[in-house]
Each structure stands twice: as C-alpha cells, then as structure tokens.
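Engineer: all I have is the shape, not the residue letters:
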C-alpha cells in the first residue's frame, strides 16, 4: 500500500490497518529523543508479518536509540560519476571542444565528496563559462576544509554566490517556508511579486519573469520537484534540506522563525528592526496559540503561519480582531491551512498588503473592509469549501491580478456556489478567477458578460450555465481567451437537457485539449463541432442516455473513454475514433455504428 498520512493521524491509521503488511518511509529524520521512538514503536506492533520501516537521516544520533535496526551508511557518488554529472550541466554539447577543462573539472568533481547536489549546483554555475571561471571555482573549493558536511554546504554557498543579485534575493526569501514545506510555483512567484523582487522586463508580465526566475533556481538545484502520482495534478516543489540550511544562513539578518514565544533561528545579534519577514510555526503538541513573540517585529513585510507537521491545522480562529494593526508594513500575510472562520477586522487596515492567503480555511464570507486594500495583487482562497460569497466592493481592488478560489474539480457539485458581486469585469489586471457563478441578467449578482474583457489564464470553472440568456454566451468571448488551460462548463443537473446542451455549447474552443462530460440527463446526445485540438474525451454517469453520436473526426483525439452509462444502447462514432475508444461499465449489448470518413 502507498498512502500519504498526516503525522498526527498515523497511529490511528495503523491501528485501523491491523495485521496488514506495510512499508513506512520516514525521510530526513532529526528526532533523537526516547519519547519520539516510543510513540512510533507502539502502533507499529499491530502490523502484519514482513512490515518494514525505512528511515533516512543525516543526524547520526537519530538512528542509535531504536533497537534491532540495520544502519547501513550510504556512500556518495564516485568521483567519475560526479564529473559526468557536472559535464551534463556545464557542457551539454559535449567535452570534445573543451579538452583543457578536463583536469580542472575532475578536481572539482573530487572535491564534491560524492554529493550529487553539490555536483549539480556547481555544474550549473560552470555552464557556458570560460576556463578562467572554472579555475576560479576550483580555487574557491581548494580553500575549503576537508570535511564532508562543511565542504558540501560550502559548495552550495559557491553556487549561491555566483547567482545574479535578484536570484539571490528570491532564494533567500524562500527561507520563509519551513524545512520540507511543499509549495506550488505560482505561490512562490506571487510572494516575490508582492515583495517587489521581480524586475520588469519590457512588456512581459511580471508572472512570466518570475516563472523564469523560478525555473532558473530549479535548474540550479535550489528547488526540487516533488513526485506526484496523477498526471493531471499541479506540480509541487520543495527546497532540498541542505539548500534550506543555506537559505537560512544567507537570510539570517532579515528572517525569523518563531514558535511558541521563542525563536527557531538564532540571529547573530541582528536587531529586531532589521527583520523583514517571518514564519510562525504551530507546534504539533500545542492546542492554543500564543502570538506575543511576533509583536516585537513591527517592521515585518511578510508573515506566514505554518504547522510543524506541514499538513496540520494552525489554530488562528481566536486571533484578536485588532492584532494585525501592529504590522502596518505587511506586504504578504498568509494564514492558509488554519482553522480561521472569520478574517480579523484589522487585516482591512493593512494598506500596503499585496498578498493575502486564506486557502483551506473555514471562512464563509470576507469582510467588506478587505475591499479597501487597493494594493492587493493576490487573494488566495483555494480549497475554501464553505465560502458562500465575495464582498460587494470587490471592484475597488483595482490592482487585483489573482482571485484564486479553486476547488478540486472532483469536489464541485450543484451546491458549489459563490456569490460574485457586480463589477468584477472592471478589474483590468485580473488573470486568475478559478470559478465563476453565473447569475441572470436581471439579478443583483454579475452575469456572464462580465467575462468579456477579462484576460484570464489557467483554470476556469463556469457554473449554472442554464441561467445564461440566449446570445450572452457568445458575447462572453470565451473563444478569445487563448490562455485558459482548463475549462469546466457546468449546468445545474435539475435544468440540464440534451437540447439545452446543444443550444448553449456552440462555443468553439479551438485550443481545448481535455473535455469531460458527466451527469447529463438527456436520452440522446450529439457532440457539437469545434474541437480541433481535443486529445482526451471522457463521458461518465450519463444514466438516461440511450443514443450517443460522436460523428466528428476530432483529428488529434488520443483517448475516448465512455463509462457508467447504464441505458446506452447505441453509439454512433466516426471511423477515425474507433481505435481510440475505451469502454468502461457499459451494456454488453451496446451497438456500435461507425460513420465513414467524408
């Protein structure tokens, strides 16, 4: 079995899996106290024969307390392997034209002490540089003390010092994330934008420039991808542990990590007034939150709340209403992944705020005071499943670029509605909207025509399309939104009929790659034309459907999947689509008719 289980729940989970064989992987462990090992050992006793626990650590003491444990030490890469890794990044076109670099490169590789991270980081530093630069890097490494941990970290410092200034700033800023924290690229770029760390490049969007920064740091191994199981999921990243140590070192005068009234990271004498950004970490063993340790840092520009276990809930619901009045310089405030039910009134007074993170909280509404934050660029409300409405004065957020209240599309249903006020179409810089709840033209809420001039990107889910008057769909200009990557068009199940689908879905979408249709109540269906780029077509849970016609060629289609259509008796399909057809749970008596090519 393979599961990702929150740390606080793993004991209950293992108890529920009594007598089943398991593999438990604990990566990068630093705990060395007896209490931790005893807490871990007891629930493991319920596992079946052959169960295994795999622990990785760079802290030798962490593996000495448990009994009956094998302690193999992993050796580093061989010198020649480090050299090959350096070459792959520094000389992607091959070594043939650079034979004079071989002795220098081999000595640099030897001084990586088998660390692939050091080899990758230095290879990126040496990419497309002169022989003098190679000699300079070698000289820096020769000055290092011959100690594995010291040399590896120092090698990473060398790669950091060779970064351009703006990349140094962006990397150091990422110390605000706790060690092991998993993040999305957009989240980091929006932080950087809020802090003014992204330098404008002509007419390019700041987001595009920021993504280039991110990809550069990723290529240089300052970030790493986190493996994901599903192809359709958004890619996630983290800072490697050694790189996180480096980020903490280079930002020691500007960053503080705070926990239960004490500093997590010591400061080497830096004054509180110098601190510009901080993260407050909720300990896993605390049931209340003491925020007094934050108060001396009144000059903060960024404040992020996190849980010690990364996937736990921060207890912010009892935050005093006036608390944030002490931090009037904040540009970034992230209270995501907390039990927050109501945004404190004082947040509305943070006139410099550019990023407000409230994702995965319990809020139902936002205070009207939020609309006075005229500098706000990003309002993140992802995963807020209880959100009912947005404030009436939303159009006053004239600098808003990202209104992100995305829900996993599997969780969207007829009851997934967020009342959106009129005037959202006036937000000229808005690029991210995520969900749009349609209201009738005569209603008090905004109607689909507000989408007309918005230059939206990424994901967009449009709900309650049955409320769209005839002709309004075309005027919403969906066909002109070329940067929408994922689109959901949803009719309320009580109003949806096949005729209505035909009437309202003649919006040609030339760039659409994936289309999923489910829970349609009509007894016949014909897919309209207008999908020349479609690669994946899925039809699910069409429980009233008796006849389905897919007569269009759809030249780029790679997969056609139809399942859980309990009454489907006849499928009319274009001949070129037949080989792509995959049937799921369908009648064995289903009749398939192939339409010849025109």
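Structural biologist: Arrived safely, thanks for sending. Note that the structure is a prediction, hence the values are computed from the model and not measured.
Engineer: only C-alpha atoms from now on, for both contacts and neighbour counts.
Structural biologist: OK.
Engineer: distance-wise, check residue 376 relative to residue 236.
Structural biologist: According to Cα to Cα, to the nearest Å, residue 376 and residue 236 sit 25 Å apart.
Engineer: same question, residue 467
Structural biologist: The spacing between residue 467 and residue 236, counted by Cα to Cα, is 37 Å.
Engineer: could you do residue 475 as well?
Structural biologist: Distance, residue 475 to residue 236, using Cα to Cα: 36 Å.
Engineer: just residue 115 next, same as before
Structural biologist: Applying Cα to Cα to residue 115 and residue 236 gives a distance of 24 Å.
Engineer: of the two, who's got more company?
Structural biologist: Taking other Cα atoms under 10 Å, residue 115 and residue 236 do not tie; residue 115 has more neighbours (22 against 15).
Engineer: got another one to weigh against that:
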C-alpha cells in the first residue's frame, strides 16, 4: 500500500507539471465551462412552438355554454409537451380570473392519497405561509377530506394532477370523495403518458369529460423549434445552407418530440458550425440502436446530450438523481452538496459557490434541469428533474455504482453503492445494509415519516462525506458523529434534535452545518474547532409569528466565533458584546444574521464591525425587543450589499441607504419611522423587492415617476396610519406583485394602480370592509383593476383565516 501511494503521488505531481506546462488553467477559465452561455438560461423558458392550438381548444372547452364541471385528460408520449401546454393554460390571464382557487400537483408513480391531499391544501394556501394549517401533517384521511371540502365549497376551482401513471377505481374514489361537485364549471385536469388513464371514466356527476391527445410536432414546427435552440446566435436563427441537410436529418430522427428536439438543439448549439462536426453526430453508430423497437428514441437523444456534457457536469447531473421523483431541489442546497462532494473546481477570483452556480446555470441552459421557481431578480431558486431525465440519470448512476435510491423491498443494488438515498422510510432506518462503503447518505422524510416518534442512525459511516437528514424526526445525534473524519456536509434542518454533541468538534473537514428550524438553542463549545466550516445555518423561523416582531430567532454561540476564519455564511446568531466586537475579523463573510441586538454601545460596535466586512452580500439585523436599532452609526456600508433586512425601531432612515447601488432586496420591519422612507430609497435602481411592515407612521405614500425602475414585488404591511397611496404614471414600471395588508386606515385603492400594467397579482390581507367592497363587481374601483389577473382577499372570522378570489 505504501509503495502504491508513492506511485500515485508521483503521478499527481506529473499531472500538475503537465497542467502548468500546457497552460490548461487559462483554457479552462476561457473555455466552455464558463463561456458557454449565449443567452440567459431562463430567457427562453416559456418559449413554445407548435402548441398554440391546444391552448385554444382548452379555452373553448372551459368557456362553452354548458354549466357543468369539467374533467379534462391530456395524454401523449413522454417529452411531447403535455405539462407545458397545461401550464400555459393554467397561467393564462383569463383562466386566472375565471377560477377562484387552484392547485397544481405533480404525482410520483406510487403516490399516497393522503400526501396528495396535503400537497393540495398547501397549494390552495400558498399565497401566505402563515395561512397554512399548522396541524396539516398530523391529519388523517377523514380530516384532510373535510378540510378540502370546506375550502372548495361554493368556489370555482381548477385542480391539475400532473404526470399520472396509474389511477385505478379505488384510488380515484378516494380522491373524488374530497373534491365537491360544484356544478359551476370547476375543472379537474389530468396529464398522463398512459392512454388507459386518459380514457378512464371518472364518474363525476353532472360533468363533461374531454380527452386531448398531444400529437408529435409536424415537420415544419419541429424544424422551427430546433433552429431556435441550435442557432441562437445566428441572425434570424436560421440554419446555414451548408448544414441544412444534416440538420434536417437529425430533426427527423427526433420524431416530433419537443423535449428531444430542444435537447438535441442545445447539443448542436455547442458544436462548431461545420459540416464535418455535425456529420459526426449524425453518423454516430449508436443511432442504429433506435431501430430496435424496444429502444426508446427520446432516451437515446437524452443520452447523447449527457455524453456531450463536460466531465464535471456529468457528476453534477447524476447527483440530482438522489432526490425523489418530482422533488423541488433548492439551488443553495444543491450547490453546497456539489461542493462537499468535490465536484466543483476552484477558479481564480471566484468562490466555489459562484462556480457551482455557473454549473447549475449550464445544466438549466442545456435542458438537463427545469427551473420551477425564481427569486425576485429572475435567478433559479429551485429546480426539478424531468422524469425522463431522472430515469436516464438513475440508469447511468446504477451502472456506475454512483448512487442508488432505496424504496422498501428494493435493496439488491444497495450493497455496493457509494451514495444511498432512502425515499421510503416509514420505520427505523434499515440496519441490514453495509454502510461502511458509503460516501453520501440521504433520508427523505415522507408525510407518514413525520408522524414517527424517533429514529436511530445506522453506524459505521466510516468514509461518509455527506449526511443529509432534513425533515427526519430524529431526536438524538449520536456521539459517533465525531468519528466521521471525512464529513463535509451535515444537514439536520427541521429535525427534532435538541442538542448537538461535543463530538461535533472533531469534524475538522466539515464545510456546511445546517441546524435551521431544529430545537437546538446553543452550539457546543467544541464547535470552535471547525476551522474548515464555510456555511453555518442555524436560524429558527416561526411561520405562525410571521406578522410579529420576533418571527426569527438565532442560536447562542458560547465561544469566539471569529476563530472560524473560513466562514462565509453565518445565519443567525444571538448578539453579545464579545461576538459583536470580534465579527470584524471575519473578512470572508458573505452573509450574516444577528438577533437580539441591544441599543447603545452594542449597536455602535456592531456598526464599526460591519464596515470591515467588505465582501458582505446579505445582512439581517434584529434588535432586542423594545431596543432601538440606530444604524446611523454605520458610515460606510459594505459596498457589495444585495440583501438588507432590519427589524427594530430606527431613529431615522440611515443616510447611507442611497449608496447601496447593488441592493435588490430591502425589508424594514417595526422601524416605526416618522419620515417617509421612500424619499431616501427610491433611487435604488436595482431594487427588486421592497417590504415595509410597521415601518412608517405617516399617512401618505407617494410614488413619483421614474421611482423604483426595477421593482418586481412591493409589500405594505401593518402601516397603521396610512390612509392614502398615490402612484404616478411611470413609477414601478415592472412591478408584478403588490400586497397590502393590515392598513386599517386605508379606505380606498391606491390612486394610479391602473398604471401598473404588468401587475399580475394583487393581495389584500385583513383590510377594511369598505376598501374591499369597492373592488367587487359593480364597485367604484372595480374598473381600475380589470387588468390584474389574480386578486386575493384574506380575512378573519372568529380568529380563523379565510380566502376568496376577487378576480
């Protein structure tokens, strides 16, 4: 073994010498990995070709004269565009106005009815996190059925069940029991690649059943879609004449399936525009495999796309397969996992997170990942694998022993796996597997898991790098955790753990520790030894207190936090004099959250400390209850600041607000300002999201022309003295979401709201009755809001929150 190690060292040294000799580093920095994009990976996300007629058909069915409920089945091959078509219909402005509530549920192949109902309820209530029933995860079948029936009663609703693989009579009978027949043209839509599901007689009384078959794209539309993807930088997106015969041959082989055309188009867009290079793809001998009737053509084209990925992106793509089917993968979680696994290469002048972000954008741009949600400035917030992509990734991963997903009774592949993801674990984690070879271990909590009382972790994780137990109701983290010397990523978010063992301090290689929303109130003193730690996430968010002052709490740190010199993310800690004084030494910090900040010397010292954090992008400060948060002591804010949250009374609007040129997110809560804050923040040209919650005691907010040119979201909460809002033409030209809540003195709609032509959603929460009545059909202000597709109204009766649509 010693001799072999010496040989490996010699090989590594030789590789490094060749690396420097041939200047590979310069090529990598300038090459495909970071210069591949020619457009934003999100810019063409909703670009659809050849599907316009389907949307018109769905609208015709919806708006027909018959006053009965609708049952619509949409079916076609995998990758034919079923979900895209239904999504365009679902998001259509006229459709949004027509239905009072909606839910989109993507089903796994072996879904549980109770889980479907819980997802449905959460979809209905998603407009406000605080409105979700707190005991929903504890409800049984009968309670869930009653909740849905009560919510949907007298409402016109649309429910989409996406990607249904099977729906037998007994299963449908259970679903149908929860969904009332309203006889007012409510709609249930099902998408499926199975003809027997689409043709199923659903037996809904007084309903009409329509079936929409999604055909393959005709040749001309297939060619148009391919050219849009393959020739994004060519004038008019036209194929060069020299390449046209080869390109058309490639398109014909896609057989009119949009997904495979898009993927092939992106594949060819990265190739040199020469006939020889394109014929290499066309003449690939593996194309002959598709003549086998059992071979799925679309999967082969996806396989071509996978093999064309750079080496580092192949690992990143396969790693996404550890997540369950249709799982929403958070961007930050994914890139931290990639870093922990060593998939992300260090590039000069870039952090590993920035490099990993580029990897994710490339996978999105190449159609290997789908963007599900974006943040306030258009960046991917969560992504998902298309089911065909996931099948491909799992197949490759199993063959390479890269990763294996375990469901009950499917353990034959587990023994040799290097990465194991347990997707169904309703009892204790099985101990029959040999865990000694694992590098990564995931447990994904199902809804039934959440009712379990406690878990014991398997032992012998000798070489483990990643341990992800998010949402699993374990109560104790064993001391053996300290033996995992190679551990780089530990995720205990939303578990029931109350205490972190002292042995945690032995994890000298740990990069990420996530204990958010656990019951841990204090870190052990041994954590001071985690010198490699980059991300320390330990805030506690209480959705039931979202409108209260202390909706977020931090964690106590009983040691000198500045000794963790590698920290880039620290969210959130409880302030004390020692911590505030030493934070200025942590010059690598990009994000920090501090709670319980006291007025006086502690604030002075904190402001002096923040001035030293030149790399800071995100700052969250919450004062101690009743204490003033005087930020005027801060003379020079961090120059790169993008997100700022201040919770606590402000003496005045800080003078330095106007210098925050990169700020995209501003949240002021309980500021109780006498002066109008808009006068000092309107010039923030990059601001995308602004929230004022109990932040201003004045009675007028006046938005002048040219103010907030990039603003997308505006939220005005609990402004108790506000009685008038004026919006001049030319202000907030891009705003899409306006939320007004708890403004008890505001009796009328903001003047000039009709100028906000891009407004997609208006939400009213706990507003005066006379304010709301003016917005109903026939009300005085109704004509001024007809351009807004979705208008929500939340109100309380006997302490219980209710919702209605005013669209």
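Structural biologist: Received it, and whenever you're ready, just let me know what you need. Every value quoted in this text rests on a predicted model; they were computed, and no experiment measured them.
Engineer: report the TM-score for the pair.
Structural biologist: TM-score of the superposed chains, computed with TM-score structural alignment, normalised by the length of structure 1, equals 0.82; 565 aligned residues with a Cα RMSD of 3.8 Å.
Engineer: now do the contacts for the residue nearest in space to the middle of structure 1.
Structural biologist: Centroid-nearest residue in structure 1, with Cα atoms, centre = their mean: residue 184, separated by 2.7 Å. Neighbouring residues of residue 184 of structure 1 by Cα atoms under 8 Å, 6 or more residues apart in numbering: 234-237.
Engineer: which of those does structure 2 keep?
Structural biologist: Shared with structure 2 under both residues aligned by TM-score structural alignment, their matches' Cα atoms under 8 Å, the contacts from the contacts of residue 184 of structure 1 are 235-237.
Engineer: run through the strands of the stretch 401-550 of structure 1 in chain order.
Structural biologist: Assigned by DSSP state E, counting those that start in this stretch, the stretch 401-550 of structure 1 shows strands spanning 402-404, 434-437, 458-463, 484-489, 514-518, 524-526, 536-540, 547-550.
Engineer: out of the ones you listed, deepest packed?
Structural biologist: Stretch with highest mean neighbour count among these: strand 434-437 (a mean of 22; mean count of other Cα atoms under 10 Å).
Engineer: end-to-end on stretch 447-458 of structure 1?
Structural biologist: End-to-end distance for stretch 447-458 of structure 1: 21 Å, by Cα to Cα.
Engineer: for stretch 409-419 of structure 2, same thing?
Structural biologist: End-to-end for stretch 409-419 of structure 2, by Cα to Cα: 18 Å.
Engineer: again with stretch 185-203 of structure 1
Structural biologist: Note: stretch 185-203 of structure 1 ends 21 Å apart using Cα to Cα.
Engineer: check the offset of it from the chain's centre.
Structural biologist: Distance of stretch 185-203 of structure 1 from its chain centroid, counting by Cα atoms, centre = their mean, to the nearest Å, is 16 Å.
Engineer: buried set for it?
Structural biologist: Within stretch 185-203 of structure 1, the residues scored as buried using 16 or more other Cα atoms under 10 Å are 185, 188-195, 197-198.
Engineer: who touches residue 78 of structure 1 in this structure?
Structural biologist: residue 114.
Engineer: what residue of structure 2 takes the place of it?
Structural biologist: In structure 2, the residue equivalent to residue 78 of structure 1 is residue 218, according to TM-score structural alignment.
Engineer: matching residues in structure 2 for stretch 429-439 of structure 1?
Structural biologist: Aligned by TM-score structural alignment, stretch 429-439 of structure 1 falls on residues 566-576 of structure 2.
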